[in-house]
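Q: Here is a sequence with its predicted model. Questions after.
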Amino acid sequence: MYEPLHSDVFKFTVLPIHNGLSIVLSHPESGKSKTFFLAGKNDAKAVEALTQHMNSLDDEQCATFVGFKKGKIT
C-alpha cells in the first residue's frame, strides 16, 4: 500500500507481512531509502496507525531516518 507523506521530498510504503509490518521510507531523487520491520499485528488498524505516524514526520525527521546528514537534504 502506497501512502504519500505530507512531503514532496520523501515517500513511504507500508506493507503487511507475515508477522508484522514492513515500512520503506525513501528519497526518490537521491535513491536513498531505509527499510524497517515491525513485529506485531498486521491488520488494517495497525497499518492505519503507522500510516498516521509516518504522515506526522517532517522532512528533517525523514532525512535522519534515511541517512542524510543534518541540513543536507538534496
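A: Thanks, I have it.

Q: From now on I want contacts and neighbour counts done on CA atoms only, so please keep to that.
A: Noted.

Q: quick check: longest helix of this structure.
A: Counting residues, the longest helix found in the chain (DSSP state H) is helix 44-55.

Q: For it, which residues meet the burial criterion?
A: Within helix 44-55, the residues that qualify as buried are 47, 51, 54-55, counting by 16 or more other Cα atoms under 10 Å.

Q: Below is structure B, check it against A:
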Amino acid sequence: MADDVDFAEERIEKELASALAARVIYSGESALECECGEEISKGRRLAVPGVRDCITCAEQAALKMRGVRRG
C-alpha cells in the first residue's frame, strides 16, 4: 500500500525527469559575446562548450523557467 512518502518520492522523480529533459545542452563552438552585448568569459566558454549566453543571462533564464520574477 502506497503512503505519503511513496507519493512524494514519485513526484520528486517526475519533477527531476522533467527538469533534466528541459535543460539546455550546449555543443559546438562557444560564442565570444552574449546577445546582450556582454563578453562571455573564457572560463565559462571552457566550462560550457558551445555556450551562447553570459552568466547573467543564463541565471535570468533559469529563474524565468522556475517562474521567479525579479523586480
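A: Sure, I can see it. On a predicted model such as this, the values are computed, not experimentally measured, just so you know.

Q: TM-score them against each other, please.
A: The TM-score (TM-score structural alignment, normalised by the length of structure 2) is 0.27; 26 aligned residues with a Cα RMSD of 3.2 Å.

Q: if we can go back for a sec, distance to Val24 of structure 1 added to the buried residues of helix 44-55 of structure 1, as JSON lines?
A: Shown next, in JSON lines, are the buried residues of helix 44-55 of structure 1 (distance: Cα to Cα, whole Å):
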{"residue": "Val47", "distance to Val24 of structure 1": "13"}
{"residue": "Thr51", "distance to Val24 of structure 1": "12"}
{"residue": "Met54", "distance to Val24 of structure 1": "11"}
{"residue": "Asn55", "distance to Val24 of structure 1": "13"}
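
Q: before we move on, what SS does the residue nearest to Phe36 of structure 1 when sequence neighbours are not counted have?
A: Computed as Cα to Cα, 6 or more residues apart in numbering, the closest residue to Phe36 of structure 1 that is not its neighbour in sequence is Ile23, at 5.1 Å. When classified by DSSP: H, G, I helix; E, B strand; the rest coil, Ile23 of structure 1 comes out as strand.

Q: so which of the buried residues of helix 44-55 of structure 1 comes closest to Thr13 of structure 1?
A: Here the nearest of the buried residues of helix 44-55 of structure 1 to Thr13 of structure 1, counting by Cα to Cα, is Thr51; it sits at 8.7 Å.
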